[in-house]
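Student: Okay, here's the prediction I keep looking at, along with the sequence it came from:
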Amino acid sequence: MRIAVDEEKCISAGQCAMTAPHVFDQRDEDGVVVVLDASPAGPEQAATRAAAAGCPVAAITLTGG
């Protein structure tokens, strides 16, 4: 699995960071998503999929895995 984010789309809702905190965080200055692990493996993949699905503006794209 590979993760890509569109920072322009991100509205800093924080759903991703709450759903998959080992994979996503938010910048302190504006709350925009930060990817901590661009290729999560194992148990983090389910949380990553849920985080991408829960993004209110579809700013997270997953490919592979």
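Tutor: Received it, and whenever you're ready, just let me know what you need.
Student: can we go C-alpha only for contacts and neighbour counts from here?
Tutor: Will do.
Student: sec struct for the residue lying closest to residue 4 once chain neighbours are set aside, please.
Tutor: Closest residue to residue 4 apart from its sequence neighbours, by C-alpha to C-alpha, 6 or more residues apart in numbering: residue 61 at 5.1 Å. Using DSSP: H, G, I helix; E, B strand; the rest coil, the structure places residue 61 in strand.
Student: this is the other structure I want to compare:
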Amino acid sequence: MYEFRTGSRCKYDPNDRRCVEVATNVPGVVAVRNSNTGNVQEYSPQEWAVFIEAAKAGEFDLTA
């Protein structure tokens, strides 16, 4: 069973539940859940690390 946590930058609002939640408690899996829909995607720790590095580097920055 996944133990999800919400990102520190998410400002949880019970009227607007658009937060991404992440679970890393299952070995070999990083699970990501949309708190609004409940949909879960699973990634390997390596895939997740590549995504996080790209996000930190601004690869997904739409304002750039």
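Tutor: Yep, it's here. Source: prediction; values computed, not measured.
Student: Give me the TM-score for this pair.
Tutor: Here the superposed chains carry a TM-score of 0.28, computed using TM-score structural alignment, normalised by the length of the second structure; 33 aligned residues with a C-alpha RMSD of 3.9 Å.
Student: give me the number of residues near the residue nearest to residue 4 of the first structure?
Tutor: Residue 61 of the first structure has 13 neighbours, counted by other C-alpha atoms under 10 Å.
Student: I'd assumed residue 19 was in contact with residue 50 of the first structure.
Tutor: Yes: shown here, residue 50 of the first structure and residue 19 form a contact pair, counting by C-alpha atoms under 8 Å, at 7.0 Å.
Student: who has more neighbours, these two?
Tutor: The neighbour count for residue 50 of the first structure versus residue 19, taken as other C-alpha under 10 Å, is higher for residue 19 (19 against 15).
Student: Who's the closest spatial neighbour of that one, skipping the chain neighbours?
Tutor: residue 51 (5.4 Å).
Student: can you check residue 49 of the first structure too?
Tutor: Closest to residue 49 of the first structure by C-alpha to C-alpha, 6+ apart is residue 62, at 7.6 Å.
Student: for the one you found, what are its contacts?
Tutor: Going by C-alpha atoms under 8 Å, 6 or more residues apart in numbering, residue 62 of the first structure touches 1-4, 49, 52.
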